[in-house]
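# pasted the sequence and its predicted model underneath.
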Amino acid sequence: MNAINVKIKRVRPEKGHSLPRYMTAHAAGMDLCADLDQELVLEPGERTLVPTGIAIELPEGYEAQIRPRSGLALKHGISLVNSPGTIDADYRGEIGVIVINHGTEPFVIGHNERIAQMVFAPFSRAAFEEVAELGESERGTGGFGHTGR
């Protein structure tokens, strides 16, 4: 299994905030925790930016993807508005998670509660070549459910 070196900084170290961690030996994502001064109540349909208390420095050619936690989605309807969110290698600010309550009940987020997961991935940049025509393919221009339900 590959590991990349990622530098991490606690934004408010005096609070004793939990750092992201893998919860099982084969987990792809590290859980991110909320860094809050007081509990936050998220009403149904409401969204908010939740601070994580960390900033990272990624190696060039990598991104961090911020994704919902499946248990929160299934049990409470809690998800992320921009999923996956992308943390670029040149971003040095605090990571914030845009959480939304799709459930029917208010959801309380406490300090150090696991609210999202972070997955690291290499990426490629594209160089466009403008052409008058594109090559043929079996699919062609079919999209948005063209193969059925």
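Nice, thanks for sending it over.
# when you work out contacts or count neighbours from here on, use the C-alpha atoms and nothing else.
Fine.
# all helices of this protein, in order?
Using DSSP state H, the helices of the chain run over 70-76.
# residues contacting the residue nearest the centre of it?
Residue closest to the mean C-alpha point of the chain, counted by Cα atoms, centre = their mean, is residue 66 at 0.9 Å. Residues counted as contacts of residue 66 (Cα atoms under 8 Å, 6 or more residues apart in numbering) are 83, 84, 85, 86, 87, 97, 116, 117, 118, 119.
# second structure for comparison follows:
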Amino acid sequence: MHYVQIKKLPGNEDIKLPQKMSELAAGFDVVAALEEEVVLEPGQRTLIPTGLAMAMPAGLEAQIRPRSGLAFKHGITCLNTPGTIDADYRGEVKVLLINLGQEPFTIVRGERIAQIVFQTVPAIELTEVAELSETVRGEGGFGHTGK
């Protein structure tokens, strides 16, 4: 079990802590901590505050991901998905939303806007080499296998 500390920032005492919406959910829904509603026009993007900061132990990261219902019903999704929050970040968690839909979308305080999924980060050491081992795929990428 990993323990993550969550802090409500001043003025956000009414904001709900991230919560799982079902027993086996992978993500914790986060809500908007807006002082006034925001209308997100088609094609527009904006940072939405959550009113929360957190402290994670080394070896964890938090990923900000879209909510599938908002994406399907309204075309609202997150840019930079998944957005990574590193274990040493202590600032406010914000969500970069974009409206890919065809209608304006209004975001209000307390609305569920995204989810946080926590992942372990493996310890990695990079080693510079002059040559890489060969594979069948080689340098093929970006559609090289066809449709």
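Perfect, I can see it now. Being a predicted model, the structure only gives us computed values, none of them experimental.
# in the second structure, what sits opposite residue 67 of the first structure in the alignment?
The equivalent of residue 67 of the first structure in the second structure is residue 65 (alignment by TM-score structural alignment).
# can you pull the contacts of its match?
Neighbours of residue 65 of the second structure in contact, by Cα under 8 Å, 6+ apart: 78, 81, 82, 83, 114, 115, 116, 117.
# the second structure: which residue goes with residue 132 of the first structure?
In the second structure, residue 132 of the first structure lands on residue 130 (TM-score structural alignment).
# which residues touch that match?
Contacts of residue 130 of the second structure (Cα under 8 Å, 6+ apart): none.
# leaving aside the residues next to it on the chain, what's closest to residue 109 of the first structure?
Among residues not flanking residue 109 of the first structure along the chain, residue 40 sits closest, at 5.1 Å (Cα to Cα, 6 or more residues apart in numbering).
# now that neighbour: how far from residue 100 of the first structure?
As judged by Cα to Cα, to the nearest Å, residue 40 of the first structure and residue 100 of the first structure stand 12 Å apart.
# do residue 89 of the first structure as well
26 Å.
# looking at the two, which is more packed in?
residue 100 (22 against 16; other Cα atoms under 10 Å).
# so how far is residue 39 of the second structure from the residue mapped onto that one from the second structure?
Per TM-score structural alignment, the equivalent position to residue 100 of the first structure in the second structure is residue 98. In this view, residue 98 of the second structure and residue 39 of the second structure are 11 Å apart by Cα to Cα.
# quick one: the strands in the second structure?
5-8, 28-31, 38-40, 45-49, 52-55, 60-65, 76-78, 83-85, 94-99, 105-107, 112-120 (DSSP state E).
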